[in-house]
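Undergrad: model this:
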Amino acid sequence: MVTSPDLIISTKNLTKSYGKRQIVSNLNLAVPRGSICGFLGANGAGKSTTIKLLLGLVQPTSGVGTVFGKNIVNDSVAIRERVGFLAQSPSFYGYLTARETLQFVASFFFTGSKTAIAARIEELIDLVGLNGKADRPVKGFSGGEKQRLGIAQAAINDPELIILDEPASALDPLGRRDVLKILESFRGRSTVFYSTHILDDVQRVSDRVVILDRGRLIAQGSIDELLLGNSNLFNLTLSGDGQTVKSRLLAIPWVNKIEIKTGSPDLTNSRTTKLLIHVSDARTAEIELLRIAMQDPETIVTQFDRSTQNLEDIFVNLVGGGTKYE
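TA: Down below sits the predicted model:
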């Protein structure tokens, strides 16, 4: 297991089972300090269990893990003292105002003078956009306002690491947008590790992603690395039926498969064909694919480009179509 100071979270073969059911299986996380890391997976993928393991709220069946270089089993109390945490469904005392809620949380986790505490609370109220409602009882808050208050209480002691469990999953698009803006505001001052099953949220705010499928790690890295590393699809549009070119390309070892789509006649009344070409060697394909396709002098290529993918495309490739994501 890597315990470099550059990694704020690191695990090796971390596993959690309940009876014969394995919830998290041989998980090897590596979350760099200072990153905003989206922990992505469907409901039931094992995300919440992983977070509980990292915080020492449940014990691993096997494997090891560290947060801040400290062991998640032996040093769990010391870890939790330095982590800001928001559970998936936060609850508050409804009769307290947002300001009183933060004062209550600060009494446990913030060390400083009354003036410093008051200043920190004002800073967070402004950060999460609750200025006009800070002195209203929480029981009247909307779901989005409660989530924003929850993030504020998680950040009360300016923690090195903020862990959020599905912070935006129950919100409407405007509420999700507000939460994502808050997460982005922590960039440069705290590491943020947040779980979600919403693909678009991760691509909008995160610089790193961890993908979990049925308890198993299937990908992790920067967003750019994942998008580039999995962009092995090329588009080739031809005049005619394209069968000759398809047969020629399928004989090449680095061409995995070709999907063919027949288009409507163009302005010259010629039918066009679009080939979606899946390759194993994208660099070679960029250099050679068009040349090989045009070896036949009668082949007319009207378009050639490398397909750009988003996180949803990569999910479909890695996880398959059987899991539904938002």
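Undergrad: going by C-alpha atoms from here, please, whenever you check contacts or count neighbours.
TA: Will do.
Undergrad: show me the helices in the stretch 101-250 of the chain, by range?
TA: Counting by DSSP state H, counting those that start in this stretch, the stretch 101-250 of the chain has these helices, from start to end: 114-127, 143-154, 173-185, 199-205, 223-229, 243-250.
Undergrad: please give the structure of this sequence too, so both can be compared:
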Amino acid sequence: MLSTFRQNVGHGDARSDAYVIETHNLSKRYKTGIALKGLNLRIPKNTICGFLGPNGAGKSTAIRLLLGLSKASSGNGMVFGLDIERDSVAIRRRVGYLAQDPHFYDHMTARQTLRFVCSFFYSGPSSVLEKRISDSLDLVGLNDKADRPIKGFSGGERQRLGIAQAYINHPQLMILDEPAASIDPIGRRDILEVMQRLRQYTTIFYSTHLLDDVQRVSDMVVILKDGEMLAHAPIEELLAGSGEVVYELQLEGETSSAYERLSSQAWVKQVSVMRERDQERWYVSVSDEESAKMFLLPLLIQDGQPYVSAFGRKKHGLEDIFLSMVENDK
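TA: Predicted coordinates:
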């Protein structure tokens, strides 16, 4: 739908690489300390990459370096195969950016806003420009509100307009800063759907603290802490964790005998217990999954106690993994 205009946007003569972003030991030092330490990124084309980390982790520093808005102390990087320092202006022409809290002229309509922004990137026939604007509004689900003043837009609608504005020049890379923050669940859902639709046209590199959103839409995750990269992997690989098999159980009643029976099994590595009012939650780490499938539940209820109200293999969540990495610095 939006590919009509690609021949009209100057993309330079850069070589076509598998990676949109690639850095090698990229570092930044200030007088007050080290903001970024040896960052090595490889972000493939048409990837949605969640860029995570606590406040002060170095995310903003990394983005500024990638866009040539700050000079690296050591190391180097490329975006679209172009050097981030030498070719920064050419890089920025091909990047769309969405600030965390985008601001608009509220008296203008969405269509007028995109027409104004588009005029900086395109100077062809007005009919072609108007189609680009209409296509962009349709992409973010705002065609039915295209001619309404922005002052009446909800937070989610403003964010979607911000994404349309960031994409109006058909960038090969979009950098989004907290695109779904501070909006209601319906607005967040709409933003995630827009991001998924954009994947076929561009690469999305976005910072966020909403880990559920990252788990829903991202192909890849990068985690920083204190300027150091703790993780850089496809989300499926990260969610797989260490490969350790853990069963989660919710129990009521007498559990001491069941605890002894399980703990004595050679295939049971550890039993962790959390007490919650009149019930217990157990996490049973096992070395042999087949033995666990066959014997774990029968061993638990061997003498009729305890009552098992929930049982299943524990699923790794991105929040658990993120907190474990950041708090343990592993």
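Undergrad: tell me the most buried of the helices of the stretch 101-250 of the first structure?
TA: When you average the neighbours per residue for each of the helices of the stretch 101-250 of the first structure (mean count of other CA atoms under 10 Å), helix 143-154 leads with a mean of 24.
Undergrad: can you check which part of the second structure that helix sits on?
TA: For helix 143-154 of the first structure, the aligned range in the second structure is residues 155-166, judged by TM-score structural alignment.
Undergrad: and the matching stretch, how far from the first structure on average?
TA: If you overlay the two and look at stretch 155-166 of the second structure, the average distance to its match in the first structure is 1.3 Å (mean CA distance after the TM-score superposition for the first structure).
Undergrad: which strands or helices does the helix or strand harbouring residue 293 of the second structure pack on?
TA: If you go by DSSP states H and E, residue 293 of the second structure is part of helix 289-300. Applying 3 or more CA pairs under 8 Å, 6 or more residues apart in numbering; DSSP states H and E, we find helix 289-300 of the second structure packed against helix 256-263.
Undergrad: the helix it packs on: how far from the chain's middle?
TA: Here helix 256-263 of the second structure is found 41 Å from its chain centre; the criterion is CA atoms, centre = their mean, to the nearest Å.
Undergrad: what's the answer for stretch 218-234 of the second structure, then?
TA: On the basis of CA atoms, centre = their mean, stretch 218-234 of the second structure is displaced by 10 Å from the centre of the chain it belongs to.
Undergrad: that one aligns to what range in the first structure?
TA: The aligned range for stretch 218-234 of the second structure is 206-222, by TM-score structural alignment.
Undergrad: before we move on, what about stretch 128-138 of the second structure?
TA: By TM-score structural alignment, stretch 128-138 of the second structure lines up with residues 116-126 in the first structure.
Undergrad: so what's the gap between the matching stretch and the chain middle?
TA: Using CA atoms, centre = their mean, the offset of stretch 116-126 of the first structure from its chain centre is 29 Å.
Undergrad: which residues does that stretch contact?
TA: 99, 102, 103, 106, 110, 111, 131, 134, 149, 152, 155, 156 (CA atoms under 8 Å, 6 or more residues apart in numbering).
Undergrad: ok so, going back, show me what counts as buried in the match of stretch 218-234 of the second structure.
TA: Going by neighbour count (16 or more other CA atoms under 10 Å), the buried part of stretch 206-222 of the first structure is 206-217, 219-221.
Undergrad: many thanks, I have nothing further to ask.
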